[in-house]
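> Sharing a model that was predicted from the sequence below.
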Amino acid sequence: MNSIRWNRIKDKAFQVVGVASTLIGLILLAVFIGSILEDGLRRLDWDFLTSLPSRKAEKGGILTAWAGTLWIFVLTALIAIPLGVSAGIYLEEYGHKGKLDSLLEVNITNLAGVPSVIYGILGLEIFARTMKLGGSLLTGALTLALLVLPIIIVATREAIKAVPDSIREASYGMGATKWQTIRYQVLPAAGGGIATGIILALSRAIGEAAPLIVVGALAYVPFTPTSPLDEFTVLPIQIFNWTSRPDPGFIVNAA
């Protein structure tokens, strides 16, 4: 009886600690967001969104930065999503589970933890110099696609792995081929997990500054890009540039 009562006390204590930890995290997040909004909302208006960067804080805007971010987001998604989902499907559904597949699985999982600046160095050497793309949007998108591919592949594999085998067996029993089973049964069932992985991957991509700085993204661009081969800047680099300046007005712009 004492043992049962003690276990209940421990369960209750764990629940209290868990709820308290969650509340502390939410409160700190709310304070952090509130502080940013307090500093930045007074500067946020249509002129700020549609103005070019300037040496004067009160005249500077983020037009080129958000335009470059949008370009990078779209190009990275077009490159990374098809490759990542296809690789995940192959490794989980068509792989032979041999030594080579095990080696690929370990390496892909490890690549998800590689620092982003390493991908920047890789992109600089392969895309900017070897392929002679320079510091263009395409170079940045290809570099970020390499960065987020492991995340999409791992998420796709885990989502497919969670689909019950009974769904596959029922599809095969109805005469469907392997690809028909994957397309019409497995992928719809795994769609939620795959979408979550894609969202997390692209969220990381648009928040990166280090690899883009390495491949040649600029801190100041006086024009909006019109093609994938144009030079560019993005919001994280613009924020980094503003926060490094001594004028308090730029700190407000960054917020």
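Received it, and whenever you're ready, just let me know what you need. Worth saying up front: this structure is predicted, and the values here are computed from it rather than measured.

> C-alpha only now, for contacts and for neighbours.
Noted.

> which residues in the stretch 151-255 of the chain form helices?
Taking DSSP state H, counting those that start in this stretch to define them, one finds helices in the stretch 151-255 of the chain at 165-173, 178-181, 187-206, 210-215, 235-243, 248-254.

> With distance to T109 and mean neighbour count added, can I get those helices in CSV?
Formatted as CSV, these follow (distance: least, CA to CA, whole Å; neighbours: other CA atoms under 10 Å):
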stretch, distance to T109, mean neighbour count
helix 165-173, 24, 13
helix 178-181, 26, 14
helix 187-206, 14, 18
helix 210-215, 20, 23
helix 235-243, 26, 19
helix 248-254, 34, 19
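
> Let me have these in a markdown table, extended by distance to L41.
Below are the helices of the stretch 151-255 of the chain laid out as a markdown table (distance: least, CA to CA, whole Å):
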| stretch | distance to L41 |
| --- | --- |
| helix 165-173 | 51 |
| helix 178-181 | 51 |
| helix 187-206 | 22 |
| helix 210-215 | 27 |
| helix 235-243 | 15 |
| helix 248-254 | 9 |
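
> so which of those helices comes closest to D45?
In terms of CA to CA, the element of the helices of the stretch 151-255 of the chain nearest to D45 is helix 248-254, at 11.1 Å.

> And for the closest residue to G123 other than its chain neighbours, the neighbour number?
With CA to CA, 6 or more residues apart in numbering as the criterion, G123 has its nearest non-adjacent residue at 5.1 Å, and that residue is T143. By other CA atoms under 10 Å, 26 other residues sit near T143.

> quick one, the helix or strand hosting T143 and helix 187-206 angle?
Assigned by DSSP states H and E, T143 falls within helix 137-161. Angle of helix 137-161 versus helix 187-206, following axes from the mean of the first three to the mean of the last three CA atoms, to 10 degrees, is 140 degrees.

> Against which helices or strands is helix 137-161 packed?
Contacts defined by 3 or more CA pairs under 8 Å, 6 or more residues apart in numbering; DSSP states H and E place helix 137-161 against helix 63-89, helix 99-111, helix 116-123, helix 187-206, helix 210-215.

> let's bring in a second one:
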Amino acid sequence: MKQEETGRGTLYRRRRKPGEIFLLAAVYGAAYFSMFLLLGIIGYIFSRGFRMLSLRFFTSVTSAWRGTVGIGGSLVNTLYIIVLTLAVAVPVGVGAAVYLNEYAQPGILVRSIEFATETLAGIPSVIFGLFGMVLFVDVLGMGYSLLSGAATLALMVLPLIVRNTQRALRTVPEGYRNGALGLGAPKWHLIRTILLPSAMPGILSGLVLAVGRIIGESAALLFTAGSARILPRLGGGFLRNLSVLSRKASESGGTLAVELYLQMQNGEFEAAFGIGCVLILLALVLNIAMRLAGAAGRGT
């Protein structure tokens, strides 16, 4: 009897309507097409630019006078921009999401803020660049510097972090909140020990998207951070190196995306593809590092 039921179930599962077969084929086709398209793009970029990757390429700067092509200064500037932007945007974005989701009363104010964040997330980056140039470069007198660029990018990625953190917090089961509050846990203790760790995967996904946008941004940074390729000169003691690194944030600097744009403008396509390889590898490394940090945080 069981064999007959199993056979009927298997036979029934194999009988699919033509419309269902078409939809399944379309879904699987779209998935495989997207995967092969992504792999094709990455493969083409690496096939054109992998030969440029060398120690000299990573440790020198592009100079027509010296006849060198390198990304050392741009790589340092990119890391500066990532760290400075996240240092501003993450506390503000996560804090705003926690307030909107856990403290603010639902109403017109919350809906207005959520509508504003969604609208800001869709504004072209060049608009943020013009705003950052007026506010940070001219009005606040920060000049063309990595700080101005980081402040501008913080405004760009802030809506992304807020919305993703809100969605992550809403996925936490309501029973967690009720149980903790029922046991007498304070609100902040509940948020710090239960809600944020439970929502960490979604928050990290938002941070990964934010880092990807930071790495790939060029238009806004051309208006605020400039395109200098200067590599900081270290050596002479810890305090001196710390002073050099701290002054670097107030100097002009172009990121890898800006350097890629300039190389393409100059017709240096091989160097541009080499920078594209570095951008892909950098995004991959930062993605893995964030996920490992999230896993370590959940473990503790």
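Alright, I've got the coordinates. Keep in mind that what you see is a predicted model, and the values were worked out from it rather than measured.

> so which of the helices of the stretch 151-255 of structure 1 comes closest to D101 of structure 1?
Closest approach to D101 of structure 1 among the helices of the stretch 151-255 of structure 1 (CA to CA): helix 178-181, 19.5 Å.

> What residues sit buried inside the helix holding T143 of structure 1?
Judged by neighbour count using 16 or more other CA atoms under 10 Å, the buried positions of helix 137-161 of structure 1 are 137-160.

> Tell me which of the helices of the stretch 151-255 of structure 1 approaches I126 of structure 1 most closely.
With CA to CA, the closest approach to I126 of structure 1 among the helices of the stretch 151-255 of structure 1 belongs to helix 210-215: 10.0 Å.

> how about that closest one, aligned to which bit of structure 2?
Counting by TM-score structural alignment, helix 210-215 of structure 1 falls onto residues 219-224 of structure 2.

> Repeat that for stretch 141-154 of structure 1.
So stretch 141-154 of structure 1 sits over residues 150-163 in structure 2, by TM-score structural alignment.

> Relative to structure 1, what is the average displacement of the matching stretch?
When structure 1 is overlaid, stretch 150-163 of structure 2 sits 0.3 Å from its aligned residues on average, using mean CA distance after the TM-score superposition for structure 1.

> Touching that stretch from outside, list them.
81-82, 84-86, 88-90, 92-94, 96-97, 114, 117-118, 120-121, 125, 128-129, 132, 136, 203, 206-207, 209-210, 213-214, 220, 224 (CA atoms under 8 Å, 6 or more residues apart in numbering).

> and what of stretch 26-42 of structure 1?
The contact list for stretch 26-42 of structure 1 (CA under 8 Å, 6+ apart) reads 252-255.

> JSON lines for those residues, including distance to V17 of structure 1?
Output for the contacts of stretch 26-42 of structure 1, formatted as JSON lines (distance: CA to CA, whole Å):
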{"residue": "V252", "distance to V17 of structure 1": "37"}
{"residue": "N253", "distance to V17 of structure 1": "39"}
{"residue": "A254", "distance to V17 of structure 1": "36"}
{"residue": "A255", "distance to V17 of structure 1": "33"}
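
> and which of those residues is nearest to K56 of structure 1?
Checking the contacts of stretch 26-42 of structure 1 against K56 of structure 1 with CA to CA, the nearest one is N253 at 10.8 Å.

> State the distance from the aligned residue in structure 1 for T59 of structure 2 to I108 of structure 1.
Using TM-score structural alignment, the partner of T59 of structure 2 in structure 1 is T50. Relative to I108 of structure 1, T50 of structure 1 is positioned 40 Å away (CA to CA, to the nearest Å).

> got it, and K178 of structure 1?
K178 of structure 1 is 25 Å from I108 of structure 1, where distance means CA to CA.

> circling back: now the residue nearest to G123 of structure 1: how far from L104 of structure 1?
In terms of CA to CA, T143 of structure 1 sits 20 Å off from L104 of structure 1.

> go on, K97 of structure 1?
For K97 of structure 1, the distance to L104 of structure 1 - CA to CA - is 10 Å.

> picking up where we left off before, so for the match of T59 of structure 2, what's the nearest residue that isn't a sequence neighbour?
In space, T50 of structure 1 is closest to L63, 4.9 Å off (CA to CA, 6+ apart).

> what's the answer for C277 of structure 2, then?
Nearest residue to C277 of structure 2, sequence neighbours excluded (CA to CA, 6+ apart): F46, at 5.8 Å.

> How many neighbouring residues does the alignment partner in structure 1 of that neighbour have?
Here F46 of structure 2 is matched to L37 in structure 1, going by TM-score structural alignment. L37 of structure 1 has 15 neighbours, counted by other CA under 10 Å.

> Same question for K12 of structure 1.
Residues near K12 of structure 1, counting by other CA under 10 Å, number 12.

> in what helix or strand does it lie?
Going by DSSP H and E, K12 of structure 1 is in helix 2-40.

> so after that helix, what's the next helix or strand?
helix 46-50.

> For that next one, which outside residues touch it?
Helix 46-50 of structure 1 has contacts (CA under 8 Å, 6+ apart) with 59-63.

> quick one: buried residues of stretch 39-47 of structure 1?
Neighbour-count burial for stretch 39-47 of structure 1 flags R43 (criterion: 16+ other CA under 10 Å).

> oh sorry, the question was meant for stretch 227-243 of structure 2
Within stretch 227-243 of structure 2, the residues that qualify as buried by neighbour count (16+ other CA under 10 Å) are 227-231.

> Done for today, thanks.
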